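1. structure for this input, please:
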Amino acid sequence: MPRRLTRSSRWAAVAAIVLALVLVERAANAASTSAMVLEGVVALLAMLGGVKMWVHNCFESHLVVVLAVAATSIGTLLSLTLGMPGNGPTELSATHVVTLLLSVTVGLLLVLDAHERRTEH
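-> All right, here's what the predicted structure looks like:
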């Protein structure tokens, strides 16, 4: 069911779409085919969720974007701390920083969106 579009929901949608573009870049430079497929699928989910959020700002779009952000941020943190299977931890790069910043930004914007919609009544 569509909800009222807010400034926060629009910015969260934009951030999710930018995150999807960053994930496409990461998928293109992935070390393995499985990492490429995983990042490509999460990028697709973030893109579709971001577009749906821009248009309808519905529960479903929030759910898809939150799942994409969670998968991205958890995967990035695991890669930085434990490393990919068979490899050691990866070094922090600009792509990692941008990915984590976008993930936090989307989360904060969704919280602000919920607050804006709650205080309108």
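2. okay, CA-based contacts and neighbour counts for the rest of this
-> Will do.
3. so residue 37 sits against residue 29, correct?
-> No. Between residue 37 and residue 29 there is no contact, the gap being 11.4 Å when judged by Cα atoms under 8 Å.
4. who has more neighbours out of the two?
-> A count of neighbours by other Cα atoms under 10 Å puts residue 37 above the other of residue 37 and residue 29, at 14 against 11.
5. the more buried one and residue 11, how far apart?
-> 27 Å (Cα to Cα, to the nearest Å).
6. over to residue 80?
-> Computed as Cα to Cα, the residue 80 to residue 11 distance reads 27 Å.
7. same check on residue 22?
-> 16 Å.
8. please give me the structure for this one as well, since I'd like to look at both together:
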Amino acid sequence: MKRTSTWASRLTALSTTAIALLLLQRLTHPLTSSSVVLVVAIAVAGIGAAVKMTLHNCFESHLMVSLVAGATLVGTLLSVTLGLPGAERADLGPVHGALIALPVVALGLQNADARLQRRLRGERSRRTYAS
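-> The predicted model follows:
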């Protein structure tokens, strides 16, 4: 179901695009082959989710943004704390910091968008005394 586009949904699409671009930047560093496949899959899903969010702002786009943000957040936290399978623990650098912060921002913006959508829905269904 298509919903109206809000400032929060546009910023969510922007933050998801930033996540995807940072993940693609990670491909310049040596990764195991399984990590490369995961990073590419999440980056492509992130770009698709951002485009879908920009065009339709629907349930599916919110679901994809949540999955991309969650996978990025969990993967980055695992990479920084324990290390990914077949690789050593990574140092916490600016890119890792951004890959931790951006998913949290995207999820927060989705919450703000949901609140705005509920408010808009309530204003549209509110009746005046004369009608």
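9. pull the longest helix from structure 1.
-> helix 94-119 (DSSP state H).
10. which bit of structure 2 covers that one?
-> Using TM-score structural alignment, helix 94-119 of structure 1 lines up with residues 94-119 of structure 2.
11. what about the matching stretch, how far off from structure 1?
-> The superposed stretch 94-119 of structure 2 is, by mean Cα distance after the TM-score superposition for structure 1, a mean 0.6 Å from where its aligned residues fall in structure 1.
12. buried residues in that stretch?
-> 96, 98-100, 102-107, 109-110, 112-114, 116-117 (16 or more other Cα atoms under 10 Å).
13. ok, now stretch 47-58 of structure 1?
-> Neighbour counts over stretch 47-58 of structure 1 (16+ other Cα under 10 Å) mark 47-58 as buried.
14. nearest to residue 33 of structure 1 among these?
-> Within these, proximity to residue 33 of structure 1 (Cα to Cα) peaks at residue 47, which comes in at 20.8 Å.
15. which outside residues touch the strand or helix carrying the closest one?
-> Secondary structure from DSSP states H and E places residue 47 of structure 1 in helix 33-55. Helix 33-55 of structure 1 is contacted by residues 5, 9-10, 12-17, 19-21, 23-24, 26-30, 58, 60-62, 64-65, 68-69, 71-72 when judged by Cα atoms under 8 Å, 6 or more residues apart in numbering.
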